[in-house]
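Engineer: Need a 3D model of the sequence below.
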Amino acid sequence: MVDALVRLVPPMMLDQTFLLLRHPLARARLSDSPNVTEVTLQAEANGPGTLWLLPRLVDLRSVRLFHAPSNILPAGLAMPTVTTVHDLMWLLHPELCRVPGPWGHVETMFYRDGIRRALRRSTRLVAISQATLADIRAVDRCAAQRCTVVAHGIEPVFSPSQGDQDQQECERVRATYAPGAARHVLAVGRSAPYKNHRKVVEAFLLAFGEDPATHLILIQRLGTEAQGLLELARALGAEGRVHVLPSLALQDLIALYRGALCLCQPSIIEGWGMPVGEALACGCPVVASRCAALREVLGEAAEYVDPHSTVSIAGGLRRIARDASARGRLIDAGLRRAREFTWQEYARAMAMVYRECLETPKAAGELGTGS
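Structural biologist: Purely as a prediction, here's the structure:
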């Protein structure tokens, strides 16, 4: 999202200047637009320095509109602000996203502080889905009145297989990450309870336990759950058929989407669900929960299951694998659905939000965004 924001919005607003706050590890420029200045911020994007000390870390006196792109609004900002709210999990369901142990409670307090400030103080809020807007309305009706929904886009690089060469690449990548597999089910998402990855492993083995040539590839970032999932697979007699990867090259991810039997995404809750959008665009059928955000993104282009039932998820996986007609319908519906989500439309909507905020009496200076 942030990449599309900084790449596409400044060229749409050449009458304005933008100040982009760079992460210390960022290598390349964030934007080539001539109206952009970049400053390296010696703090994490969603860290204590950013949340509580930002005006002391960087000179923001010329900034007339600040955009916080990831749920939390820094303290001490005097100018009008826009905050993008992806979800309210830290307020409504902290047990589904925090790490176990004492640090999880500290993390919960940190995010709750930033999110509550965003709801209370932001000039405008941008929800990434109607589902997120509904949660905002349930928590703070006044905040919901200042909220606009702007859906995410899908990068054009996510596209379906175009022929034999792409198919051969899918097979090569599968052999690299899942040796011995003739087919694979894919799951993609951060390591967090709301992603429901233990149920994914259990359902996969229930559906394909007697098919040693079908493997599960789970791409799981930002967490320490991998060992537990591998131990679960071992306990269920499927060691070597469940592969948990921390990350991989973009082209390899695309190949795995294109070659998968399906993407398994039985999330308990979501704000939007980038992996399901990417899967649709790659011609990969999706097995998903009926949580509001996923239904909003997927429409009729999914096999829906109960995320709390291993049997239901396994049944969805088996139907996709065995019913070629249903699989084909989902692929066609998914490709049509994916075309509805573009970053160009997202950028145009965000530029409109910025301009509306700049019309407020306080606005007089640069536009700033954290990145």
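Engineer: CA only for contacts and neighbour counts going forward, please
Structural biologist: OK.
Engineer: neighbours around residue 168, how many?
Structural biologist: Number of residues near residue 168 (other CA atoms under 10 Å) recorded here: 13.
Engineer: same check, this time on residue 50
Structural biologist: As a measure of burial, residue 50 has 22 neighbours, counting by other CA under 10 Å.
Engineer: Give me the buried positions along the helix or strand that it is a member of.
Structural biologist: When secondary structure is defined by DSSP states H and E, residue 50 falls within helix 48-57. Neighbour counts over helix 48-57 (16 or more other CA atoms under 10 Å) mark 49-55 as buried.
Engineer: and this one, so I can compare the two:
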Amino acid sequence: MEPELTGGRLDGIGVYTQALLANLPGAGCVVQPLSFAPPGAPERLRVGRALPLSFTLATIGDLILPSSARLAVRDLGPDGQPLDLYHATDYRIVRMDCPVVATLHDALPIAHPEWCSPRLRGLKNWLQAKAARKADHVITGSQYSVRELVECFGVDERRISVVYHGVDPCWFDAPDAADVAATLTRHGLRPGYFLTVGTLQPRKNIERLLQAYLALPPVVRAARQLVIVGAPGWRSEELVRRIEAARQQGENVCWLSAVTEHAELRQLYAGSGAFVFPSLYEGFGLPVLEAFASGVPVVASNATSLPEACQGAALEADPLSVPEWTAAMHTIVRDEALRTRLVAAGQRRALQLTWAETARRTVAVYQSILTQ
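Structural biologist: Presented below is the predicted three-dimensional model:
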């Protein structure tokens, strides 16, 4: 398994991979990280041992060789021992001479092509379809994703296991108050703001969130900023213009486009008064779980996998309804009893979804395959 990196920063797949590498040993699994990174690649792209072929060469071989051909990886285990099983934590897999598990997080490029860059959509569709066919077993993060994998890739539901994602224990520990205050001061923030986290792209639905915020009563907007944390992504140009226009008109909107330090992100969660996540599509929704663990009340979309992830611990709203989001945001800041209930429910939910539990359930999947 190998983590993904985007611009030098771990993305969601990278966080998942890193968490498994850290927690699988504690669940009784001996792990050997393997990497498709080519020779001479930067250190940050090389994890554990290099596979005998680059992904490009292995894929070409996969296409031209008989389906019975397998990439020999049995001598790449710890101390040169045979590998019992290979786990690809994204869709970049080839046929191996041992059982293969693939984690497929969603079927977004096929299910909703309008939310994916055309430049990458065809490649991702092809790679995910091949991964779904070649894997002996598939892991995904929600029951919602199971339905999509069956419908979009034709995966036999009997070959799919749901293993929920988790949250690192550090999220349950409140950051130092002085550090939080310093971070807020540096960014010109006041405690109690609405916070959202995610790359600026259409499916994150930040444009409707901005509209909902601007429809709040002036007294609420004056007291509570809207803080958007996320790098600009595909088709974000118009949203960026709208954010800048709101700021120029004196609205309490702050966009932080370059938060890369984990400690700083935790401090931004800690300083918030409510976490708002209006996403149109999620395979799971890790930011919501991080907000739960941080003790922040959450307003979340009622779409795709998010109700399954939240299990009633968030105030839910229709991501397509701006008025519904305005009402939910207004409610969460003025109803203290509701806020208290949501914080408690969120922390209970986060305690059920730790990376240690994810690792334990993942090992159970491995064992079921190896004993078949």
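Engineer: For the helix holding residue 50 of the first structure, give me every contacting residue.
Structural biologist: 41-44, 72-77, 110, 114 (CA atoms under 8 Å, 6 or more residues apart in numbering).
Engineer: swap the cut-off to 6 Å and go again
Structural biologist: Applying CA atoms under 6 Å, 6 or more residues apart in numbering, the external contacts of helix 48-57 of the first structure come out as 43, 74-75.
Engineer: Give me the distance from it to the chain's centre.
Structural biologist: Distance, stretch centre to chain centre, for helix 48-57 of the first structure: 25 Å (CA atoms, centre = their mean, to the nearest Å).
Engineer: Report all helices and strands that the helix or strand following it contacts.
Structural biologist: Remark: after helix 48-57 of the first structure, the chain's next helix or strand is strand 63-68, criterion DSSP H and E. Counting contacts by 3 or more CA pairs under 6 Å, 6 or more residues apart in numbering; DSSP states H and E, strand 63-68 of the first structure packs against strand 81-85, strand 366-370.
Engineer: mind checking which of these is nearest residue 305 of the first structure?
Structural biologist: strand 81-85 (26.5 Å; CA to CA).
Engineer: quick check: the closest one aligns to which part of the second structure?
Structural biologist: Using TM-score structural alignment, strand 81-85 of the first structure lines up with residues 100-104 of the second structure.
Engineer: would TSV of the buried residues of helix 48-57 of the first structure with distance to residue 276 of the first structure be doable?
Structural biologist: Formatted as TSV, the buried residues of helix 48-57 of the first structure follow (distance: CA to CA, whole Å):
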residue	distance to residue 276 of the first structure
49	33
50	30
51	30
52	34
53	36
54	34
55	37
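Engineer: what about residue 125 of the first structure, is that helix, strand or coil?
Structural biologist: What DSSP: H, G, I helix; E, B strand; the rest coil gives for residue 125 of the first structure is strand.
Engineer: Counterpart of it over in the second structure?
Structural biologist: Checking TM-score structural alignment: residue 125 of the first structure goes with residue 138.
Engineer: Please work out how many residues are found near residue 144 of the second structure.
Structural biologist: Neighbourhood size, residue 144 of the second structure [other CA under 10 Å]: 19.
Engineer: What separation do you get for it and residue 151 of the second structure?
Structural biologist: 11 Å (CA to CA, to the nearest Å).
Engineer: That'll do, ta.
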